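>>> My questions concern the predicted model and sequence given below.
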Amino acid sequence: MFESFYVHNVQIERTTKTTDTTKYPPVTTTNVSLTSLQAFMDTPATSEAVQYHQRNIKLTRFLYYPYGAADIRKTDIILFEGERYEVTGKPENQGGQNQVMRLPLNQL
């Protein structure tokens, strides 16, 4: 139903660290994985940006994506058109209909 709405291809960058304590000194390995997601990047309305600013949360974009299509964490970075965005809030199930998720982002 919403396939034509998700016109942007974004990348979800997830960094994980693993520490091997079987060696001395312990060795920490950092892994970065990228996952593609068809989504829609939108600029918030001025009133939405003001509401977030009043809560001391920076907001420059909203990411809309299909319900259940991604497990985006607070520590993930969203890559879109050469820009990097941090996650600034929890994913919101739009209207509680289990169709569209909205995620607030801030450009780094």
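Alright, I've got the coordinates.
>>> going forward, measure contacts and count neighbours with C-alpha atoms only.
Fine.
>>> buried sites along the longest strand seen in the chain?
Selection of the longest strand in the chain by residue count, based on DSSP state E, yields strand 27-42. For strand 27-42, the buried set under the neighbour-count rule, 16 or more other CA atoms under 10 Å, comprises 37-41.
>>> here comes the other one, which I'd like you to weigh against the first:
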Amino acid sequence: MYDEFPHAVRFQSVQRVPDGGGGFTNTFVPYTTIYGFLDTPTSNERYQAHQLSNPLDRYLYYPYRNDITSAMRVVCEGEVYELGGKPEDQGGQHEIMRVALKLVQNG
């Protein structure tokens, strides 16, 4: 499994917390850590994504699960990514998921 999914990936979810002034603020908190594979899209895929104003920096592949949502973010190797959409079940076999990632903070 570590050959196929060599990267430790931390998912974070959004949580509303009191801001101390009577209101609330959103903050990211740890959700889960899994092993996945971060892949770099081709230059053509990146170009097409940028033309649609939907930047694409990486693809993340990971074992099938249905609890990951597009509202989460990913931390891997010191970099922070937003999910670029809903994770997709590759081939519909409930084996491997894929989601596009957009870099938001460089490590």
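Sure thing, it's come through. Just so we're clear, the structure is a prediction, and the values are computed from it rather than from any experiment.
>>> Give me the contact list for the longest strand of structure 1.
The contact list for strand 27-42 of structure 1, computed with CA atoms under 8 Å, 6 or more residues apart in numbering, reads 5-21, 61-66, 69-70.
>>> which stretches of structure 1 form helices?
For structure 1, the helices defined by DSSP state H cover 46-54.
>>> how about the strands in it?
With DSSP E as the criterion, structure 1 has strands at 8-20, 27-42, 61-66, 77-80, 83-87, 92-93, 100-107.
>>> can you redo the buried residues of strand 27-42 of structure 1 as TSV with distance to residue 83 of structure 1?
Conversion of the buried residues of strand 27-42 of structure 1 to TSV gives the following (distance: CA to CA, whole Å):
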residue	distance to residue 83 of structure 1
37	15
38	16
39	15
40	15
41	12
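>>> Closest one to residue 89 of structure 1 out of the residues you listed, please.
For those, the closest approach to residue 89 of structure 1 (CA to CA) belongs to residue 41, at 15.3 Å.
>>> Counterpart of that closest one over in structure 2?
Mapped onto structure 2 by TM-score structural alignment, residue 41 of structure 1 lines up with residue 38.
>>> what does residue 79 of structure 1 give?
Aligned counterpart of residue 79 of structure 1 in structure 2: residue 75 (TM-score structural alignment).
>>> Tell me the spacing between the residue lying closest to that match once chain neighbours are set aside and residue 29 of structure 2.
In space, and not counting its chain neighbours, residue 75 of structure 2 is closest to residue 10: 5.1 Å by CA to CA, 6 or more residues apart in numbering. According to CA to CA, to the nearest Å, residue 10 of structure 2 and residue 29 of structure 2 sit 10 Å apart.
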